[in-house]
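A.B. asks: need coordinates for the below:
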Amino acid sequence: MSRSDSPGRRLVLASNNAKKLKELQALLGATGVTLVAQRDLGIAEADEPHHTFVENALAKARHAAAASGLPAIADDSGLCVDALGGHPGVQSAHFAPIDRNPADDREAHRARQDAANNARLLADLAGADTRRARFVCALVAVRSADDPEPLIAFGRWDGEILAVQQGGGGFGYDPLMYIASQGCTAAEMATEVKNRLSHRARASAQMVALMREVWQLG
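C.D. replies: Now for the predicted structure:
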């Protein structure tokens, strides 16, 4: 594909998460692309009915591309635990269903959800022979909604689930995810270190290489 046939430099990010937008923009900056959040274009979030990260990421990217008429990128990520057969997997963010409190803002609700998810994970792992787990990220980019050749990148970050939470940084399962190579949990890690080693960073590095090779960006 020639440079003149490559996608434009604006990509719609199929997410309304401002932190994810900032993180992915930094990670993909070497390609010269500019990410635009889908909500800034009035695009609603897509359904995520699938059982795998790749299928959900592809569904979100296609949805954003169809609604905007622009190339789009999406990720789907979560925690896979060996003793639980790979779960919580794509249900990681809502592993323990909770009722929404009308008084909660987005951050307060997320904090309650994280606490419930971590409590359920510890309960489900009680007595388990192994606590091996990994954070997983699938990152998918499409030139259009019907692109027959989506770019698909995948990142894994191996660790072990502790019995007690450690660290006040990060979010989600970070306080329980012990990374042996760093001697601490993801929640105890400096942000710049985490962003260099994480599953999303690894998937993003693959995506940069794919965008350069296939889309001839950067």
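A.B. asks: C-alpha from now on. contacts and neighbour counts both.
C.D. replies: Will do.
A.B. asks: what residue is smack in the middle of this structure?
C.D. replies: Nearest residue to the geometric centre of the chain (Cα atoms, centre = their mean): residue 77, 3.6 Å.
A.B. asks: any idea how far residue 53 is from the nearest residue to it once chain neighbours are set aside?
C.D. replies: Computed as Cα to Cα, 6 or more residues apart in numbering, the closest residue to residue 77 that is not its neighbour in sequence is residue 137, at 4.2 Å. Remark: distance between residue 137 and residue 53 (Cα to Cα, to the nearest Å) = 7 Å.
A.B. asks: who's more crowded, these two?
C.D. replies: Using other Cα atoms under 10 Å as the criterion, residue 137 and residue 53 rank with residue 137 on top: 26 against 23.
A.B. asks: need the overlap of contacts for residue 137 and residue 53.
C.D. replies: Residues touching both residue 137 and residue 53 (Cα atoms under 8 Å, 6 or more residues apart in numbering) are 75-77.
A.B. asks: in strands, which of the residues you listed appear?
C.D. replies: 75-77 (DSSP state E).
A.B. asks: need the strands for this structure, in chain order.
C.D. replies: Going by DSSP E, the chain shows strands at 10-13, 34-37, 72-81, 132-142, 151-161, 177-179, 184-185.
A.B. asks: any idea which helix is longest in the chain?
C.D. replies: helix 106-124 (DSSP state H).
A.B. asks: surely residue 116 meets residue 93?
C.D. replies: No. Residue 116 is beyond contact range of residue 93, at 10.2 Å (criterion: Cα atoms under 8 Å).
A.B. asks: out of the strands of the chain, nearest to residue 215?
C.D. replies: For residue 215, the closest of the strands of the chain is strand 151-161, at 9.3 Å, according to Cα to Cα.
A.B. asks: to compare with the earlier structure, here is another sequence to fold:
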Amino acid sequence: MSLEFVLASHNAHKVREFQRIIGERMPQAVVLPYDGPEPVEEGVTFAENALIKARAAAQHTGRIALADDSGITVDVLGGAPGIFSARWAGSAAGDEANVRLLLDQLSDIRRPHRGAEFHCTIALVVPEAVLAGGHEFVAEGRWRGTLAYEPRGSHGFGYDPIFEPDGLEVTAAELRPEEKDAQSHRARAFVELLPELERVAARVGR
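C.D. replies: Next comes the predicted model:
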């Protein structure tokens, strides 16, 4: 059973990663672009912000919507940057500035105290126009690792160049896209989400 949905993101890197992950695990799905407004992410958890974005996209398009909220949590920083990962160095800062600030903050911290975790929450929102009563579901994925001392690698985005997954001696940015897709926090969240997507596809197709 095919399923069409809007991916509520204007982040081109994230959209491409989602398309690869979804295409591999649910080839019958049709991922539609989202060109609507970005809501204010005023939640205080990944789940709250993911639902804010998915609800906004579902309302704007009248279609099933997926949205994720993701970031990196650092042990010695008490879980920061967390939901502020994308704007850690300021609302107008890019990936390089965010990474550099985080490395500066950890400059005196040596292994094994540089533990960190990528976290991804994916929210699914089915509007009442598609399914009577509507429907919402939240899936989570975590990817444990250690922060490198300097960026390495040219793949990926965000904090990938300084994140060394547990059991590997390379950063996420040194992994090939298909290698990252097989184990990342986003992939793990989607594995949890997939059975729910298939149930929704069956209900919508009745």
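A.B. asks: need the TM-score between these chains.
C.D. replies: These two chains, once laid on top of each other, score a TM-score of 0.85 by TM-score structural alignment, normalised by the length of the second structure; 197 aligned residues with a Cα RMSD of 2.4 Å.
A.B. asks: ok, back up a step: can you list the strands of the first structure in JSON lines and add distance to residue 212 of the first structure?
C.D. replies: Output for those, formatted as JSON lines (distance: least, Cα to Cα, whole Å):
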{"stretch": "strand 10-13", "distance to residue 212 of the first structure": "15"}
{"stretch": "strand 34-37", "distance to residue 212 of the first structure": "15"}
{"stretch": "strand 72-81", "distance to residue 212 of the first structure": "15"}
{"stretch": "strand 132-142", "distance to residue 212 of the first structure": "13"}
{"stretch": "strand 151-161", "distance to residue 212 of the first structure": "11"}
{"stretch": "strand 177-179", "distance to residue 212 of the first structure": "31"}
{"stretch": "strand 184-185", "distance to residue 212 of the first structure": "33"}
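A.B. asks: wait, which of these is closest to residue 98 of the first structure?
C.D. replies: So among those, strand 72-81 is nearest, using Cα to Cα, at 18.2 Å.
A.B. asks: whereabouts in the second structure does the closest one align?
C.D. replies: Using TM-score structural alignment, strand 72-81 of the first structure corresponds to residues 65-74 of the second structure.
A.B. asks: what's that stretch in contact with?
C.D. replies: By Cα under 8 Å, 6+ apart, stretch 65-74 of the second structure touches 5-9, 46-47, 49-51, 53-55, 57-58, 79-86, 114-126, 159.
A.B. asks: any of these buried? List them.
C.D. replies: Among the contacts of stretch 65-74 of the second structure, those classed as buried by 16 or more other Cα atoms under 10 Å are 5-9, 46-47, 49-51, 53-55, 57-58, 80-86, 114-126, 159.
A.B. asks: number of nearby residues for residue 60 of the second structure?
C.D. replies: Counted with other Cα under 10 Å, the neighbours of residue 60 of the second structure add up to 14.
A.B. asks: ok, the closest residue to it other than its chain neighbours - how many residues close by?
C.D. replies: Using Cα to Cα, 6+ apart and skipping the chain neighbours, the partner closest in space to residue 60 of the second structure is residue 36 (6.7 Å). Applying other Cα under 10 Å, we find 14 residues neighbouring residue 36 of the second structure.
A.B. asks: measure the counterpart of residue 194 of the second structure in the first structure to residue 27 of the first structure for me?
C.D. replies: By TM-score structural alignment, residue 194 of the second structure lines up with residue 208 in the first structure. Remark: distance between residue 208 of the first structure and residue 27 of the first structure (Cα to Cα) = 8 Å.
A.B. asks: quick check: neighbours shared by these two?
C.D. replies: In contact with both residue 208 of the first structure and residue 27: no residue, using Cα under 8 Å, 6+ apart.
A.B. asks: wait, residue 140 of the second structure touches residue 119, no?
C.D. replies: Yes. Using Cα under 8 Å, residue 140 of the second structure is in contact with residue 119, at 7.5 Å.
A.B. asks: hang on, the earlier thing: distance check, the match of residue 194 of the second structure against residue 28 of the first structure.
C.D. replies: 6 Å.
A.B. asks: residue 44 of the first structure now?
C.D. replies: Distance from residue 44 of the first structure to residue 28 of the first structure, by Cα to Cα: 23 Å.
A.B. asks: pick out whichever of those two has more residues nearby.
C.D. replies: The neighbour comparison of residue 44 of the first structure against residue 28 (other Cα under 10 Å) goes to residue 28, with 20 against 15.
A.B. asks: gap between the equivalent of the more buried one over in the second structure and residue 50 of the second structure?
C.D. replies: For residue 28 of the first structure, the aligned position in the second structure is residue 22, judged by TM-score structural alignment. As judged by Cα to Cα, residue 22 of the second structure and residue 50 of the second structure stand 18 Å apart.
A.B. asks: what do you get for residue 174 of the second structure?
C.D. replies: In terms of Cα to Cα, residue 174 of the second structure sits 28 Å off from residue 50 of the second structure.
A.B. asks: now the aligned partner of residue 177 of the second structure in the first structure: how far from residue 58 of the first structure?
C.D. replies: Superposed on the first structure with TM-score structural alignment, residue 177 of the second structure falls opposite residue 191. Residue 191 of the first structure sits 28 Å away from residue 58 of the first structure, going by Cα to Cα.
A.B. asks: what do you get for residue 130 of the first structure?
C.D. replies: 32 Å.
A.B. asks: now find how far off-centre stretch 56-66 of the second structure is within its chain.
C.D. replies: 18 Å (Cα atoms, centre = their mean, to the nearest Å).
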